[in-house]
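Enquirer: Coordinates for the following, if possible.
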Amino acid sequence: MTDSQATAAAIGTNPTATAPEGARTAADVVTPELIAQLTRDVIGSGRTANHMPFTGEKLADLPESTPEDVVTAFERARVAQISWERTPVRQRAAVLLRFHDLVLQRQAEVLDLIQLETGKARLHAHEELQAVAVAARHYGRKAPAYLNPKRHTGVVPTLTKVTEHRHPRGVVGQIAPWNYPFELSIGDALPALVAGNALVMKPDTETCLTALWARDLIIEAGLPAEVFQVVIGDGPVIGPEIVKHADYVSFTGSTRTGREVAQGAAARLVGVSLELGGKNAMLVLHDADIDKAAAGAVRACFSSAGQLCISIERLYVHESIAEEFVERFAARTKAMRLGRSLAYGAEMGSLVGERQLETTKRHVDEAVAKGAKLIAGGVARPDIGPYFFEPTILDGVESPMAVCGEETFGPVVSIYRFTDENEAVELANATSYGLNSSVWTKDGSRGRKIAARLRTGTVNVNEGFAPAYGSVQSPMGGMKDSGLGRRHGSEGILKYTEAQTVAHQRLMPLAPSFGMDDEKYAAFMSLSLKVMKSLRLR
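Expert: Got it, this is the predicted structure:
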């Protein structure tokens, strides 16, 4: 027994498991017919497999792509992209709106796949579905406005007519992660596709059935199949090939791999967007509603077993309410229901695999060995499944401990206390990451002011992460080591386009004319510039 297990046993931490698996099994969901249907267009003669976190068993045999197969996928996509770009944008957008409806109609299918491939609780799988539906609706409605040509004031009003056009980049290469296989695959693909691009996607092998199901559904909604190519294989093998051939690269994953992707894209002078790691902070101010903050902390820290780039791993609580907050937060955490049923009811599911389990155990055990106090959790739960780990709260964490600065990406949060709000802001910002943060207070105005001082791409007041992420008209992404670029809103679609300015000069050139010599032309233009400023032209 490790130190943390012994401590947990002593304090009686034992979240209950939900009822055994329901009537549906993996064999009922992932049939040979489904695998054949979803993988029919995957280019690859090799064989690989993915596995179920709930049991550790193999889920499906899959085709495996080679670097040469990636080249073929890009060749097919480039041919298809030509006619797709010529399709009117409103017709492209209509595909997204039909896809939106199909996702809601057939949600049970994808929820089962998400759970089987990631091990997450069903409600957390549904959060992915919500995010995809919102993005499909938004870009289905707004894409024409984002992409239509725009008129701008020319250098000389009335004489210079300027139009900004937006052209698709060509073929977008997308490398999607395992933790949110529906939202972070098709959710990022939607704006790229509606902008007129073709797509070559490499989903994580362990969660590729979810991504392939999404592809199948959007084809049913009207997308030409050749426009959307999928390749399957190890990241170090075919990931660089994606970067090597794409006209733009979209990557979500670790900061370490993100740097490699950025270097590869920079060498080719192609654009890249990166959503990377986080060590996100939640600030609970002295006037926060303690019950609401404690309940919110459970959602913020333990959704998808903490395997969420925007989840909270550092919790800063004002000294005056810290004892009461920790007590209520710990009580809620200890009462959480863990389970692996393909049904609603569990409040947390499994970690995705051995690597995540080992990182989580290492961070917790090291912290306890060096003096941190285990408030809740801290133990694996092989009685439920091979990669289950109890939601864990640590107190007394200090900087030499790995859990203090490294991203755990598991159900672990560390408690810190502060006495001054300026101190709390400084502590929250004292990290190389800058993805998401959270502020809790009854004074909304003060909460928003503090939020604006936090160096993260999104900040939520009185919630953990969902409001900022779900508000898709606004940009979402990271500062510092948490990434480059943004998803959602105008930035989330325009990044997949090239801007072109067309300037039509009329009546007279921008040069000496009508008998003016250089000196008279210079004087004329100087006077014109003064007049334009006085007229408040921009």
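
Enquirer: okay, CA-based contacts and neighbour counts for the rest of this
Expert: Noted.

Enquirer: which stretches of the stretch 51-200 of the chain form strands?
Expert: Applying DSSP state E, counting those that start in this stretch to the stretch 51-200 of the chain gives strands spanning 58-64, 150-153, 160-168, 171-175, 198-202.

Enquirer: As TSV, those strands with mean neighbour count and distance to Asp287 would be great.
Expert: Compiled in TSV, these are given as follows (neighbours: other CA atoms under 10 Å; distance: least, CA to CA, whole Å):
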stretch	mean neighbour count	distance to Asp287
strand 58-64	18	49
strand 150-153	14	47
strand 160-168	18	48
strand 171-175	28	43
strand 198-202	29	46
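
Enquirer: Here is the second sequence; please produce its structure so I can put it next to the first one:
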Amino acid sequence: MTTTPLARPNIDPARLAALASIVTGSAGHHEVVSPLDGRALATLPRSNEADVERALAAARQAQAAWARRPLRERRAILRRAGRLFLAHQDELLDLIQLENGKNRLSAFEEVSDVALTAAYYARTSRRLLRPHRRRGVIPVLTSVREFRVPKGVVGIISPWNYPLMLAVADAIPALIAGNGVVLKPDSATPLCALAAVELLRQAGVPADLVGVVVGAGSALGPRLIDGVDYVMFTGSTATGRIIAEHCGRQLIGCSAELGGKNPLIVLADADIDRAAHGAVQACFSNSGQLCVSIERIYVEDAAYDAFAAAFTRRVSAMRLGVGLDWEADIGTLTSADQLAGVSAHVDDAVAKGATVLAGGKARPDIGPYVYEPTVLAGVTADMDVARTETFGPVVSLYRVAGADEAVRLANDSPYGLNASVWSRRRGGDVARRVHAGTVSVNEGYAAAWGSTDAPMGGVKDSGLGRRHGDEGLLKYTEPQSVLRQRIASVAPPDRVSGETYARFMSRALALLTRVRP
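Expert: Modelled structure (predicted):
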């Protein structure tokens, strides 16, 4: 494994001050530290519950006017925002790397996704949000139109692993639908979210419509949920359960993309070189700190030896680095906690008899939280890495007798977020048998994530609700039925007895049940 050096640009203090001014905060200061070298990046205001209330009140007031603006204006503003993200990508890529530590190509995935999402919903929202005619109870006499009205104010709680994309890509459809937003980014990576909000404002989004609060989720989350009309959360399954319970008490909806222990299946008829190349990307993008990344690989016996050799050869050749350039294939973990968790999983597996085929150790010579991309074999059920999400650059390789065993083991997990199947002929059939919200054939995760027109989310302990597709926007709206009754009422007319009315309606209903839809 080779390394690339850190090249650190100067960050304009005036630029940081502009970003800090976006935060609704009055409770002291919050320091943002770069995982690349442990140095401070910025000091921001810290928020408290009163600040959350101020941000909510401002967003709610601004939302009323925003919802009255024609949809074509809202669409145009968010389409413009998508273009601005592309135009400012160099600065955004630097900021993502400095704040999160991922390699530059993984950072580019964030920028490109935001632009794609903005373009997609600017294009499709007219179809999704226009009024639809529905059938009334009495043909001709009852007319019904279904409208889609915004929820009001949406709370978005975004994680540190994709600090730009998961902050703003979920906000875009909420805004186009006519909502206000209060965003609580992870405390470790708020600068990317602030840069995103600044670009939204440049595009024409009213300043108060999107508020940002910075602080611990345990301190700010409950007050935020109490004050919003819908919650979008991305994070751990444990926290997702708490948020869903809180939303249930408030009788508001929520969508949550949670954890995963995602499987990849290589069948005997797969293109081995292509599968090995795809598996590297699927396992080690963003140093494995990706909800949809692969942590388990099941290979049919006939292909195991060839795949294991090709895969470990590619992994061993990966370039580690913390430079702000395009040279590194894998960057750093984002925190000391992440490093400790990854190291514990690998150490436990090795102590219990697993074999390290590639990687297997931390690299403090490169950066304080860098860990080598690691491939394990001989993993057994008693090892922590077997069933618990690692969320780091570690994957376990398993030999299986055939597709049936691979599917059974792939499904033997409380999670069901993403999966991957590699095969020349059998991929589609096997994919349908895997219990996951998305299953890619001859691809790891990028095709599923990038196909914005298709819904994406988890089953089982991997979450509820969907982002992308129609549901990714409609979840931020309420359906409202407006009905107009002509001439006759549905109730019995004057001087007609209830019995006579019921006999007449029974005949009418019997006739309607014979009419084909």
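
Enquirer: on that earlier part again, quick one, which of the strands of the stretch 51-200 of structure 1 is nearest to Tyr469 of structure 1?
Expert: strand 171-175 (20.0 Å; CA to CA).

Enquirer: So which bit of structure 2 is the closest one matched to?
Expert: Against structure 2, the aligned range for strand 171-175 of structure 1 is residues 153-157 (TM-score structural alignment).

Enquirer: repeat for stretch 422-430 of structure 1
Expert: Against structure 2, stretch 422-430 of structure 1 falls on residues 404-412 (TM-score structural alignment).

Enquirer: circling back: so which of the strands of the stretch 51-200 of structure 1 gets nearest Thr419 of structure 1?
Expert: Comparing the strands of the stretch 51-200 of structure 1 by CA to CA, strand 171-175 comes nearest, at 42.9 Å.

Enquirer: For the residue nearest to the spatial centre of structure 1, which non-adjacent residue is spatially closest?
Expert: Centroid check for structure 1 by CA atoms, centre = their mean gives Leu184 as the closest residue, at 5.5 Å. Leaving out its chain neighbours, the residue that sits closest to Leu184 of structure 1 by CA to CA, 6 or more residues apart in numbering is Ala176, at 6.1 Å.

Enquirer: I'd like the distance between that neighbour and Glu206 of structure 1.
Expert: Note on Ala176 of structure 1: its distance to Glu206 of structure 1, by CA to CA, to the nearest Å, is 11 Å.

Enquirer: again, but for Gln5 of structure 1
Expert: For Gln5 of structure 1 relative to Glu206 of structure 1 (CA to CA), the value is 29 Å.

Enquirer: So for the two, which residue has more residues nearby?
Expert: For Gln5 of structure 1 versus Glu206, neighbours defined as other CA atoms under 10 Å are more numerous around Glu206 (27 against 19).

Enquirer: For my notes, confirm the more buried one occurs in a helix.
Expert: Yes: looking at Glu206 of structure 1 with DSSP: H, G, I helix; E, B strand; the rest coil, it is inside a helix.

Enquirer: Need the single longest helix in structure 2, by residues.
Expert: Secondary structure of structure 2 per DSSP state H: the longest helix is helix 104-129.

Enquirer: In structure 2, which residues correspond to stretch 246-263 of structure 1?
Expert: With TM-score structural alignment as the criterion, stretch 246-263 of structure 1 aligns to 228-245.

Enquirer: do stretch 66-84 of structure 1 as well
Expert: Under TM-score structural alignment, the match for stretch 66-84 of structure 1 is residues 48-66.

Enquirer: Just the buried positions in the matching stretch, please.
Expert: 48-49, 51-53, 55-60, 62-64, 66 (16 or more other CA atoms under 10 Å).

Enquirer: Next: stretch 424-435 of structure 2.
Expert: For stretch 424-435 of structure 2, by 16+ other CA under 10 Å, it's Arg426, Gly427, Gly428, Val430, Ala431, Val434, His435.
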